[in-house]
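A.B. asks: What follows is a predicted structure for the sequence shown.
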Amino acid sequence: MPLREHLVEIRKRLVLSALGILVGAVVGWMVYDTVFQLLQEPLLAAAERRDALIGLNFDGVATAIDMKVKVSVFLGVLLSSPWWLYQLFAFITPGLTSVEKRYSFAFIAVAVPLFLAGIALAWYMLPRAVALLNEFVPPDTSNLIGAQMYLGFVMRLMLAFGIAFLVPVVMVALNMMGVVRASTWLAGWRWAVLVSFLFAAIMTPTPDVLTMFSVALPICALYFVAYGVSVLHDRRVDKRDAARLAL
């Protein structure tokens, strides 16, 4: 495909993804009040446990509306994840053969639950993160957190976990495109394990080893599952190429 057609295709997929996120953001705007209460719960629980003033601080005239817009857009990204993930793979699939293009929907069927599983794990970790960080607040003091800062923290945490869980899907996609063979993934398994544990150590809020392992091990397992799928694909391709050479 010429460069111009690639650029046109990228623009098309970006526009379609943006429209999907916009629709999701409209839904997010309508459920904002419920979501905002859920976001506050970790802070309220920490305040009750420490018997201290802990909460969100809207420190500007437009902060409240700005936060509502940002939360709505963030919810739009989450709700429309099946749509924009499909657009991503729809852009990649022209590089595949006609047979391999059939795997596109399988990729979406796997990518969406993995992305949402990462988001769910981050949501599970959020109350623990808030509780731990508030342990450092001195007694008889208040902790009024900037609403924008808190929202940024939550968004980064969730997106980091969601993207981390998508890495195995990208690995398999690159393998099926013929860019990377399974042997390359195997050669880099030590680095993959190291990066997984570093990610878990940085992103998990509690200092205990069990929590770190509970985050790192699923990521490592997904890496090796992706490697296994790549091995099966390489064997099928090698067998097909050998049969062609034999003719």
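C.D. replies: Yes, it's here.

A.B. asks: going forward, measure contacts and count neighbours with C-alpha atoms only.
C.D. replies: Will do.

A.B. asks: So what's the residue count around Y150?
C.D. replies: Applying other Cα atoms under 10 Å, we find 16 residues neighbouring Y150.

A.B. asks: Comparison target below:
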Amino acid sequence: MNQPRGSQRPRTKKRLRKRKVNENPQADMSLVEHLQELRTRVIIALFAIAIGTVIGFIWYQVSIPGIPSLGDILRGPYCRISPELRADLTRDGECRLIATAPFEMFMLRLKVGALAGIVFSSPVWLWQIWAFVAPGMMKNERRVSVAFISVAVLLFVLGALIAYWVIAFGLELFLGLGRDVQITALSGALYFKFLLTSLIIFGISFEVPLFVVALNMFGLLHYEAVKGKRRFVIMTLFVIAAVITPGQDIVGMTVLGGSLSLLVEMAFQFMRWNDKRRKIERPAWLDVDDEQASALEPDHDVFSGPSGAVGASGDIRSSGPIEALSSLYEPSETTRPAPIQQPAPIDQRSNFDDVI
């Protein structure tokens, strides 16, 4: 029958199957095709970073209407300290850093521009990584990954902002210790190295609570295991903050240690809620003294068999004769071997006569 014009033909199973396969084009890709796709995505990410580096290199010295230049933003903590604590090397009284090498200003501008380019192009290269990895994940794994990446970015930015705010107080404190004897003239290379290192260390340190939450969600760490160890955890965090803080200034290490303690406590509260939601109770072996052995739980008795658990009470009855086995060793009439018959005597003389 001729179908009316404008009507759609029914889709066969073959067409539906083909459409389902096309929704995930990476399902049937070979290893070479995966490597080619990875190469393409890496090239796109590097190209985006290069464009971001050019923008950061230009923005380092050129200000956008309503937005100061990148160099002015980065030297902000140094310019916020009192003018009496820094050397005035210009006649106009403007806050500036010094350069001690011929190509120091160019290389510093290039490094800062490259770092800014990585930040600017982060949506592009993060998307390339996600597009390459996501097809191999389940639907729930994708949701968890998106949530973790979003929280990780927010925590890193929060740590960098706190470091940017704290650096000015640390410089104010330490540059004012010997103001009667000397004046400080910071070079651009040393100052920017100290500033960028502080931003990165604070940002990475703020990822520690997210790592604790991940261990809890994977079932490797529970709230009851860390419930009574808060003092030890806080002391460890302050010790780590004192070691990794650039310059080891007391202001930076105190703020970093306090911030990490607060964030880790928030992570502990999340662990408490998550364990309660999963109905995970405190195991009995945590309450046992170190010199005392923990008792086996009834539902975890590995020695129980078909006849009952080891040590079960009951009368011991004597076993009867094993007839089946005894019958194997007592031969019957049918299996008894026949007696060996002696051969008849040979008449040697009669046989000799026959031979002759």
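C.D. replies: Okay, I see it. These numbers come from a predicted model, not from an experiment.

A.B. asks: Can you pull the TM-score for these?
C.D. replies: After superposition, the two chains reach a TM-score (TM-score structural alignment, normalised by the length of structure 1) of 0.70; 232 aligned residues with a Cα RMSD of 4.1 Å.

A.B. asks: Distance of the residue nearest the centre of structure 2 relative to P77 of structure 2?
C.D. replies: Residue closest to the mean C-alpha point of structure 2, counted by Cα atoms, centre = their mean, is F211 at 6.7 Å. Distance from F211 of structure 2 to P77 of structure 2, counting by Cα to Cα, to the nearest Å: 31 Å.

A.B. asks: how close does the equivalent of the residue nearest to the centre of structure 2 over in structure 1 sit to L16 of structure 1?
C.D. replies: Alignment note (TM-score structural alignment): F211 of structure 2 maps to V170 of structure 1. Distance, V170 of structure 1 to L16 of structure 1, using Cα to Cα: 21 Å.

A.B. asks: likewise V172 of structure 1?
C.D. replies: 24 Å.

A.B. asks: which residues of structure 2 does stretch 57-66 of structure 1 align to?
C.D. replies: Matched against structure 2 by TM-score structural alignment, stretch 57-66 of structure 1 falls on residues 98-107.

A.B. asks: Which positions within the matching stretch qualify as buried?
C.D. replies: I98 (16 or more other Cα atoms under 10 Å).

A.B. asks: so where does the residue nearest to the centre of structure 2 fall, helix or strand?
C.D. replies: With elements taken from DSSP states H and E, the one containing F211 of structure 2 is helix 208-217.

A.B. asks: ok, then the element right after that helix?
C.D. replies: Next element after helix 208-217 of structure 2 (DSSP H and E): helix 223-226.

A.B. asks: Give the other helices and strands that whichever helix or strand comes after that following helix contacts.
C.D. replies: Scanning forward in sequence from helix 223-226 of structure 2 by DSSP H and E, the next helix or strand is helix 230-244. Packing partners of helix 230-244 of structure 2 (3 or more Cα pairs under 8 Å, 6 or more residues apart in numbering; DSSP states H and E): helix 250-278.

A.B. asks: what comes up buried for the helix it packs on?
C.D. replies: Using 16+ other Cα under 10 Å as the test for burial, helix 250-278 of structure 2 gives 251-261, 263-265, 267-268, 270-272, 274-275.

A.B. asks: what's the angle between that helix and helix 208-217?
C.D. replies: Angle of helix 250-278 of structure 2 versus helix 208-217, following axes from the mean of the first three to the mean of the last three Cα atoms, to 10 degrees, is 20 degrees.

A.B. asks: Helix 250-278 of structure 2 versus helix 230-244: what angle between them?
C.D. replies: Using the same axes, to 10 degrees, helix 250-278 of structure 2 lies at 140 degrees relative to helix 230-244.

A.B. asks: and the helix or strand that helix 250-278 of structure 2 is followed by, which stretch of structure 1?
C.D. replies: Sequence-wise, the next helix or strand downstream of helix 250-278 of structure 2 (DSSP H and E) is helix 323-329. Using TM-score structural alignment, helix 323-329 of structure 2 lines up with nothing in structure 1.

A.B. asks: Centre of the chain to helix 323-329 of structure 2, how far?
C.D. replies: 65 Å (Cα atoms, centre = their mean, to the nearest Å).

A.B. asks: With neighbour numbers in mind, choose between V172 and L16 of structure 1.
C.D. replies: The neighbour comparison of V172 of structure 1 against L16 (other Cα under 10 Å) goes to V172, with 25 against 15.

A.B. asks: Next up, the contacts around that one.
C.D. replies: 226-227, 229-230 (Cα atoms under 8 Å, 6 or more residues apart in numbering).

A.B. asks: G176 of structure 2 too?
C.D. replies: L85.

A.B. asks: what residue of structure 1 takes the place of it?
C.D. replies: Under the alignment by TM-score structural alignment, G176 of structure 2 pairs with E135 in structure 1.

A.B. asks: Give me the distance between D51 of structure 1 and R156 of structure 1.
C.D. replies: D51 of structure 1 is 28 Å from R156 of structure 1, by Cα to Cα.

A.B. asks: Stretch 15-22 of structure 1 vs structure 2, average offset?
C.D. replies: Mean deviation of stretch 15-22 of structure 1 from its aligned counterpart in structure 2 after superposition (mean Cα distance after the TM-score superposition for structure 1): 5.3 Å.

A.B. asks: what does that stretch rub up against?
C.D. replies: With Cα under 8 Å, 6+ apart as the criterion, stretch 15-22 of structure 1 contacts 73, 76-77, 79-80, 83-84, 87.

A.B. asks: please redo it, this time with the cut-off set to 6 Å
C.D. replies: With contacts defined as Cα atoms under 6 Å, 6 or more residues apart in numbering, stretch 15-22 of structure 1 is touched by 76-77, 80, 84.

A.B. asks: Just the helices from structure 1, written as ranges.
C.D. replies: Counting by DSSP state H, structure 1 has helices at residues 3-30, 32-50, 63-79, 81-92, 104-134, 147-164, 167-176, 182-187, 189-203, 209-246.

A.B. asks: Which neighbouring elements make contact with the shortest one?
C.D. replies: The criterion is 3 or more Cα pairs under 6 Å, 6 or more residues apart in numbering; DSSP states H and E, and the helices and strands that helix 182-187 of structure 1 contacts are helix 209-246.
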